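Asks: The following comprises the amino acid sequence and a computationally predicted model.
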Amino acid sequence: MSESDFITLNGRVAVIGADRHPHAAGRLATAGSGLEWLTVPPGGEGPDSIPVISLREDTRLPEGSFRIDTRTEGAAPRIEIVGGPFSGVIYAVEELLRAVRPAPGTGVSVPVTHVERRPALAYRTFWTWDHSTNWELSQVGHQEIGVFNPYGKPPSGFLADYKRMVDFCSQNQIAAIVIYGFFRDNHGGVDDAKELTRYARERGVRILPGVAIGAYGGVYWEGDHPYNLSTYLDAHPDRAADMERGVGFQLADLSFPLNFPRSDYTRTACPSDPNTIDWMADALSWLVETVEPGGVNIEGGDYGVCGCERCMTRRGDREDPNRRDDDAEFWSHADMADNFPRLFEAARGGRDDLWIYCELQWDNLLDSEAHAPLTTLPDGAIYQHTYNRGYWNRVRAELTPQTVADLPTRTNVARAQFACQWNGDERTELYAFNAPVFAELSRHCFDMGMQGLTVWGEPSPFHVSSELSYLAFGRFGFDADLSWDAFLDQDVAPRLGGRGAADEFISIMQELDDHQHLPVERLRTLQGRAFDGARQFTGEQLRRWIWLTDRVNRRAYMGS
């Protein structure tokens, strides 16, 4: 672009709509320290003599979509930003900020442009457990894997971790965060949960507490609370599930055995007891009314099924329990079909703007027999199909748009149970460079007619492999036509010192990822390449190269 393709903002800039979009207006104010930002009172049009930026929501647009129009015909330029509900105005401002560049003096240059964008995948979501989400690195208690873990960080750690995550999501077009372990007494209980949903809502990010029907601690994961499952079962022991087998499973894509220690976290309630479903419905209504989340993620639990006579009779011939004998399944779709409609109505609380996810569990998207009980599930929910690594290899080869169109559920999203701590060798793929995988998953979902994708988001973007992977998730989930080269040029290269430096950085990361063991001599060579890169840069680029150098150093120190 030439200089004529930019306008310069200097001195005073007026903002219309700051009263309705305070976070977006606050982000604009970071564009240039030499600018003086003036707020136009509600109903005002702004002065003609200085630049004006207008922020406006249009509820007719899809959520997260936006338009940016720059006009230069008057005495001073005007930039009009129009966004769809919840997040569109914020996404537009972030897009504008990425395009801003310094101008002579204390001003900034902004492209003269007309931009109109809408998300390719409407539902772009991080999946997390509270205990293993490590975004605030300056505290004790970090964990990296597990499902029944106690929370070992200081009580302030919950908000410290998730506020950082919310900020990143807001700035990078990641729409929602699922949190299992959302309520615990020892990380702030209701008060901190309310603070997090408020903070996220202000920034255009949906918080979706994760719950399971009669499992996973109930709505209130841990604590002395009426909607905690252990508290409930202590008062009503006759409502406990009679599990078909012991709690636990093994993932074929993970090279070491998982541990499921027996504790209060593993207790389950019978899904055929109407009192339990009443209790769950009341708990979900309380959740939505109390903390005003962006939605809820509901599942049946994946560590076992109640096999009592009442459950077997209710399921009838809709479901063959022998499917669970060979570890193919650890859940009941009939349980979801019977109970989810009631819980869906309770969770949305009479509103139609919440995202209510229904988890349909793992590795069965291509299995019409597994879907047979699901024809009665309500429209309006978001139905999530999870892939382990091996199953993703099947899906990418066998899934067709017609398969998706023929599903009994209308709104379908995928969830990757890989490119995370749940697959791979002893290192897992938790800190791997997963950006190519997230790009391919996003494109595949879009091409197949699915409406969203969920990936794990627990490691901090301090880890450059994670940072670049999350950026790919946000960018490719929003723009299905984005090419890999364009992503590298636009998003990766500026962070690493240019395209050549980015290619070198990625080459070293991928060689480390591809080999669990490397000769020390080879690691010394990679160490020298990383150090040579680090010597060329300063600031955040240097920090990222130091991270890579440290990653090689650790491997060399361990001897492979």
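Replies: Structure received.
Asks: make it CA atoms for all contacts and neighbour counts henceforth
Replies: Will do.
Asks: which SS state does the residue positioned nearest the centre of the chain fall under?
Replies: A centroid search over the chain (Cα atoms, centre = their mean) returns residue 126, at 1.4 Å, as the residue closest to the centre. For residue 126, the assignment made with DSSP: H, G, I helix; E, B strand; the rest coil gives strand.
Asks: next, the one to line up against it:
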Amino acid sequence: MPIHGEELHPHAARLLRDRFDETALSDCNITLTVDDALPEGHFEIAAIEGGAEVRGGPFSGVIYGAQELAARAGRALDLSALSNGPVADGPGLAYRTFWTWDHSTNWELSQIGQQEIGVFNPYQKPPSGFLADYRRLIDFCSDNRIGGIVIYGFLRDSHGGIDAAHELCRYGRERGVRIIPGIAIGAYGGVYWEGRHRYNLSTWLKSNPQHKAQFSRDIGFQIADLDFPLNFPHSDYTVTACPSAPEVLDWMEEAVSWLARTFDIGGINIESGDYGVCDCDRCVARRANDAEAARRAAEYGDSWSHSDMAANFPRLYKAAKAAKPDLWIYCEMQWDNLLEPVAVEAQSALPKGAIYQHTANRTYWQRLRKAITAEEVEALPTQPNVLRCQFACQWNGDARTERYALNARDFADMCIKGREMGMQGLTVWGEPSDYNATSEISYLAFSRFGWDPSLTWEEFVSRDLAPLFGSAENADRFVKIAEEIDANASLPVARLDALADSALEMIQGASPEKARRWLWLANRIAQRRHMGR
């Protein structure tokens, strides 16, 4: 029998054809359909005459339902699991998103030009590298029910420009993964990050130099939890426009509308820019409030402004929603300020329905998780609200980088505590490939705890990690070694030798994928030993 709805849900149908025995599938009646009454990502699987119906909420629900049917029915397509009634499920956190820069997203590992940190970087991979990296990342997100990918550098001439962006959106939508370009108001290259295009900021400012921002200090910022200084070289990437100039907002609104109408995107991540604020008279007057004055007096000054965001974001939000009403529009609330709100009056002007993203570095999260309550989050003028993890990546920690650390417990904690405090989502960095075993485990924790924040760590190890290592005991062993390496910037060589022996011992008789994880860990230890610490 055909899979009814295959033409509208090709990836879900492809998944079922790959998972089920061909003979069993030919004897079964399977229907795939969108149910707009279900929230996004939710699904229901019910028995029907001669088979099963998968109904899913918009964008991703049908795909998730097909995955669930495949997992429950096995290759023989045994539908006995439906005999007691429909099976239904949905995400505990509605908004589960990876944050990425195009230049440092490394999922296709067989190409030159990989980078690991930076915000104003040229793209150094072959032009085809952009799609090669992000297709693999989309596949992972689709398989693991991660709803979207924020991409800074979405439009860049050097990796395919408009044509590559169209193909990426098509690939993501077909697989139920929202592609969410990241932009900033009058900063970060505008809507078209790099290239000779009318919506590229540098290109526009060369024709409209009177609208450049007036900076009273050098561009940049420093993160307190990062123990080395960040570098912000001056270039076309770092030019900024005055957010008080009506002409700038007219141009931004036009560009955002073009972005939403031209590409089959799933959302837009909008921020005010975070490497300096304009100090013209109009901007200074708008930021004349005690909270922002206190930030200007701090050691690193004022690198971003809620007042700028409140003055500009509502118009951009309206333009994007007019083009595509179902977009996820993230409004970046910047970092480490939820307990000490900045420009509360300005925040009250922000529109309901945007997704307000509160970023936390590691030290601040330790404060936040103990101090904030669900009642306080419910009372925020911004609704709904999500967390963004700005640690467990290259932007926090010592020179070793947390990018390849085992960050699974951090992601689990932010899902669990975030849900308790009334947050409706979590965004984490997703740039390193799942080839890196610690990244793989961390991403799985983000996926599983984001879907079900009531999950316990022990359940996660038993259900999700044990199959990767052959047993829960083996998984615990891997986690213990990885966490010891992460916790100590320096270890005696004798201890590193013992840890390497423990990892290499697990390779004997292991399948290729299980051995890959232990080999990766052993190599990481060997690097440490080579450095003598």
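Replies: It's in. What you see is a predicted model, and the numbers here were worked out from it, not measured in a lab.
Asks: which ones are touching the corresponding residue of the second structure for the residue nearest to the centre of the first structure?
Replies: For residue 126 of the first structure, the aligned position in the second structure is residue 98, judged by TM-score structural alignment. Residues near residue 98 of the second structure by Cα atoms under 8 Å, 6 or more residues apart in numbering: 146, 148, 149, 150, 427, 428, 429, 430.
Asks: got the contact list for stretch 430-449 of the second structure?
Replies: With contact meaning Cα under 8 Å, 6+ apart, stretch 430-449 of the second structure is reached by 96, 98-101, 104-109, 137, 144-146, 403-409, 411-412, 415-416, 455, 460, 464-465, 482, 517, 520-521.
Asks: list the buried ones in it?
Replies: Going by neighbour count (16 or more other Cα atoms under 10 Å), the buried part of stretch 430-449 of the second structure is 430-434, 436-449.
Asks: Stretch 513-521 of the second structure aligns to what range in the first structure?
Replies: Counting by TM-score structural alignment, stretch 513-521 of the second structure corresponds to 540-548 in the first structure.
Asks: Measure the mean distance from the matching stretch to the second structure post-superposition.
Replies: The superposed stretch 540-548 of the first structure is, by mean Cα distance after the TM-score superposition for the first structure, a mean 1.7 Å from where its aligned residues fall in the second structure.
Asks: what sits up against that stretch?
Replies: Here stretch 540-548 of the first structure has contacts from 463-464, 495-497, 505, 509, 530-531, 533-536, using Cα under 8 Å, 6+ apart.
Asks: Not counting sequence-adjacent ones, nearest residue to the residue nearest to the centre of the first structure?
Replies: Using Cα to Cα, 6 or more residues apart in numbering and skipping residues adjacent in sequence, the residue nearest residue 126 of the first structure is residue 177, 4.7 Å away.
Asks: Surely that neighbour forms part of a strand?
Replies: Yes. If the criterion is three-state DSSP, then residue 177 of the first structure is within a strand.
Asks: Quick check: the gap between it and residue 183 of the first structure.
Replies: 15 Å (Cα to Cα, to the nearest Å).
Asks: what's the answer for residue 320 of the first structure, then?
Replies: 35 Å.
Asks: Tell me which of the two has more neighbours.
Replies: For residue 320 of the first structure versus residue 183, the count of surrounding residues by other Cα atoms under 10 Å is larger for residue 183: 27 against 14.
Asks: Just the buried subset of the contacts of stretch 540-548 of the first structure, please.
Replies: Taking 16+ other Cα under 10 Å as the criterion, what is buried in those is 463, 464, 495, 496, 497, 505, 509, 530, 531, 533, 534.
Asks: possible to save those residues as TSV with secondary structure?
Replies: Shown next, in TSV, are these (three-state DSSP):
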residue	secondary structure
463	coil
464	helix
495	helix
496	helix
497	coil
505	helix
509	helix
530	helix
531	helix
533	helix
534	helix
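Asks: how about the strands in the second structure?
Replies: With DSSP state E as the criterion, the second structure has strands at 3-4, 29-34, 43-48, 51-56, 87-89, 95-101, 148-152, 178-184, 267-271, 328-335, 355-360, 385-389, 425-429.
Asks: Just give me the neighbour total for the nearest residue to residue 47 of the second structure once chain neighbours are set aside.
Replies: Distance criterion Cα to Cα, 6+ apart; nearest residue to residue 47 of the second structure, sequence neighbours excluded, is residue 82 at 5.9 Å. Around residue 82 of the second structure there are 18 other residues, counting by other Cα under 10 Å.
Asks: same deal with residue 426 of the first structure?
Replies: For residue 426 of the first structure, using other Cα under 10 Å, the count is 11.
Asks: tell me the contacts of it?
Replies: 255, 256.
Asks: Quick check: it vs residue 417 of the first structure, distance?
Replies: Counting by Cα to Cα, the gap from residue 426 of the first structure to residue 417 of the first structure is 16 Å.
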